[in-house]
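Asker: quick one: sequence plus predicted model below, questions after.
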Amino acid sequence: MYRIFVSQPIPEPALEYMREHAEVEVFRWQHREMTVPEVEDAVKRADYLYCMHTIPVTRSVVEANPNLLGYGVAGTRGDIHDLEAVEEAGIPWLVAEHPTPPENPEDWDDNGWGLNPRATADLLVTHVLSAAYRFVESDRYCRERRFFQEMTMDLMGLGCTGKTVALYGFGKVARQAAKRFKALDMRVLYTKRTRLSPEEEVAYGVEWVADPDDLFREADFVCLLTNAEPQNLKMVTARHFSLMKPTAYFFNVARGRLVDQDALIAALQAGTIAGAGLDVFTSEPPKVIEPYVPEEFVSMPNVSLTPHNGGATYRSRGAQCMAIAEAIVSDIKRREAESAQVATA
């Protein structure tokens, strides 16, 4: 039997599919990533390494088992994968096949391309709702005090109706989020490099803002949704937070490295802005191998935190994980077919 090592617990259907064709071992912990030494040890007793998004494939990992039959991945990443070392060893990348997205985002179906953007948009809206109604603070309030004054003034919030939400970037996630914010009777501003057509703006119910600074000035809730491109690193700085209303909130479900994290912490500590909702942090790959949440954010009651979990629904994560499993099993079937041909020759 072939042996597959899976870098973290994943939805059971993908595991069951691989178990039909191989012995499967799964990293036992759910609260942290594998360290590089743990990955090195794992590949020594495996034929295939099933990698989730941020599992490092370093030169030392390659050298730990240069005879590995393949790395199963959602896609290769030069920032965490040593592509040169893998190529030198001749180990194949078994890349999950993803459906080609339709030209019109409204045509995304529930069986493929649209699942992860929709799930991430839902998580973003959840962060905004939590801030608007101070949900996390209210939960802590009840747990810590155990009693309350009905209609207390301690937990008054902005609410959503009639408030302004700004989408900095208007890609897959933002398009889904805009529809949800409109359903909450919010004014939705957006900016991107290329303005939408008038028809698209009407369809999504959004207003164009040419200068991104105006997003920060006008919005009650600012949502960062730009791509993690080199030119965008630390694109949101202390100056941007100084433009925001002291009652406004900042949200990031894109990438932590797009924001000057120290400036965000300082703005929150000084009361420059009212709070934040974060699904991503600077302390993630490629800056560090083992992601962690900075203590400053943990200590702030006005900040909602999620562990880069935007696509964490059984349908979305399940589809992603099954695609990697299928890539590995496809290679196993190919090898088995070749062996059968040799045996019968």
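Answerer: On my side now, so go ahead. Numbering: from 1, shown residues only.
Asker: going forward, measure contacts and count neighbours with C-alpha atoms only.
Answerer: OK.
Asker: who are the contact partners of Ala74?
Answerer: Ala74 sits next to Cys51, Met52, His53, Val95, Ala96, Glu97, Gln320, Ala323, Ile324 when contact means CA atoms under 8 Å, 6 or more residues apart in numbering.
Asker: now those in a markdown table, with distance to Glu84?
Answerer: Listed next are the contacts of Ala74 as a markdown table, based on distance: CA to CA, whole Å:
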| residue | distance to Glu84 |
| --- | --- |
| Cys51 | 18 |
| Met52 | 20 |
| His53 | 19 |
| Val95 | 17 |
| Ala96 | 20 |
| Glu97 | 22 |
| Gln320 | 26 |
| Ala323 | 25 |
| Ile324 | 22 |
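Asker: below is structure B, check it against A:
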Amino acid sequence: MVETRLSELFDVRLRDDDTPMSRAALVAAIQDADVLVPTVTDTIDAGLIGQAGERLKLIANFGAGVDHIDVDTARSRGILVSNTPGVVTEDTADMVMALILGVTRRIPEGLSVMQAGNWRGWAPTAFLGGRIGGKRLGILGMGRIGQAVARRARAFGMQVHYHNRRRLRPEIEESVEATYWESLDQMLARMDVVSVNCPHTPATFHLLNARRLQLMKPSAVVVNTSRGEVIDENALVRMLRAGELAGAGLDVYERGVDVNPELRDLANVVLLPHMGSATREGRVEMGEKVIINVKTFADGHRPPDQVVPAML
């Protein structure tokens, strides 16, 4: 539907499949295009932007995160960057709760036993997990998604806490019933579950490093649906293997598809293939935002979802 509408409005060259574009294909695309519509798997760095033709004036990203795009270099070349904020909020927040439940209630372990045909009936100590009602949830990054997670967590009876680079306005903080922690270290030491919902920027790279992970309780669980680079994955693996953390639920990874093989061997880890925003409704809404950004730009106006370096 989105591709059909794009083709009706513009002279469009579309990809025939879902595989990431090669570097050579991206170079060829930007040398004679007016607008490039990349996804998170397309690295639009300074070197690539340097090979752009004079016609390229807009990079309309299909997705909210733009850490794969060198926004500063694009801006210096007179190329605008837009994204699609807000459309994946509810879908990603749903997945956060799914991962929290998956890890704490050992759902993948139960599923594996059933699929293998090895279940021998109920037992009083089989597959014992933890109750999430009454537990403390620490949200790292209280933007749209973090707030959506907070609303869901409260419905599950969790106590919501958060750390953010800026404290929420009092009315927003009250609406999500969340307690603000200025010190991330102090928050981490007191949480039962930590959900990573902040973007990847130079300031958040390895924000959860070995030192900070070691502040967490051995009974705590960490969930990440944002960007893998926020967590020091090697330190996380060491602590999970040593029993210094109770579990992890991950939808994103520090090295993209190159997932640490040790993570796959741990029974206390739930791994998903970056599917937090993967709903049909969400993909259509993302595409519709791309269309609006491109059409507004083509009409001589600033795209409504333009990204500027100060936002990052």
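Answerer: Here it is on my side, so go on. Only a predicted model underlies this, so the values are computations on that prediction, with no experimental measurement involved.
Asker: follow-up on the earlier one: pipe the contacts of Ala74 of the first structure into JSON lines and attach distance to Lys182 of the first structure, secondary structure and neighbour count per row.
Answerer: Below are those laid out as JSON lines (distance: CA to CA, whole Å; DSSP: H, G, I helix; E, B strand; the rest coil; neighbours: other CA atoms under 10 Å):
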{"residue": "Cys51", "distance to Lys182 of the first structure": "38", "secondary structure": "coil", "neighbour count": "21"}
{"residue": "Met52", "distance to Lys182 of the first structure": "34", "secondary structure": "coil", "neighbour count": "20"}
{"residue": "His53", "distance to Lys182 of the first structure": "32", "secondary structure": "coil", "neighbour count": "14"}
{"residue": "Val95", "distance to Lys182 of the first structure": "37", "secondary structure": "strand", "neighbour count": "19"}
{"residue": "Ala96", "distance to Lys182 of the first structure": "35", "secondary structure": "coil", "neighbour count": "19"}
{"residue": "Glu97", "distance to Lys182 of the first structure": "34", "secondary structure": "coil", "neighbour count": "14"}
{"residue": "Gln320", "distance to Lys182 of the first structure": "29", "secondary structure": "helix", "neighbour count": "24"}
{"residue": "Ala323", "distance to Lys182 of the first structure": "33", "secondary structure": "helix", "neighbour count": "20"}
{"residue": "Ile324", "distance to Lys182 of the first structure": "35", "secondary structure": "helix", "neighbour count": "25"}
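Asker: which one of the residues you listed is nearest Arg59 of the first structure?
Answerer: Cys51 (15.3 Å; CA to CA).
Asker: ok, that closest one touching Val6?
Answerer: Yes: using CA atoms under 8 Å, Cys51 of the first structure is in contact with Val6, at 6.6 Å.
Asker: pick out the residue nearest the middle of the second structure.
Answerer: Central residue of the second structure (CA atoms, centre = their mean): Ser226, 2.3 Å from the mean position.
Asker: mind checking the SS state of Pro37 of the first structure?
Answerer: helix (DSSP: H, G, I helix; E, B strand; the rest coil).
Asker: that one matches what in the second structure?
Answerer: Aligned against the second structure by TM-score structural alignment, Pro37 of the first structure finds its counterpart in Ala24.
Asker: the strands in the stretch 101-250 of the first structure, which residues?
Answerer: Secondary structure of the stretch 101-250 of the first structure (DSSP state E, counting those that start in this stretch): strands located at 164-168, 187-191, 206-208, 221-224, 249-252.
Asker: of all these, which one comes closest to Glu25 of the first structure?
Answerer: Comparing the strands of the stretch 101-250 of the first structure by CA to CA, strand 249-252 comes nearest, at 34.3 Å.
Asker: Leu263 of the second structure: neighbouring residues, count only.
Answerer: Residues contacting Leu263 of the second structure under the criterion other CA atoms under 10 Å number 21.
Asker: my bad, should have said Ala60 of the second structure
Answerer: Neighbour tally, Ala60 of the second structure, other CA under 10 Å: 27.
Asker: for the aligned partner of it in the first structure, give its distance to Leu225 of the first structure.
Answerer: Using TM-score structural alignment, the partner of Ala60 of the second structure in the first structure is Val73. Using CA to CA, to the nearest Å, one obtains 24 Å as the distance from Val73 of the first structure to Leu225 of the first structure.
Asker: next one: Glu20 of the first structure
Answerer: 40 Å.
Asker: quick one: contacts for Val270 of the second structure?
Answerer: Each residue near Val270 of the second structure by CA under 8 Å, 6+ apart is listed here: Leu99, Gly102, Val103, Pro108, Ala248, Gly249, Leu250.
Asker: over to Ala246 of the second structure?
Answerer: Pro218, Ser219, Ala220, Val221, Leu240, Asn268.
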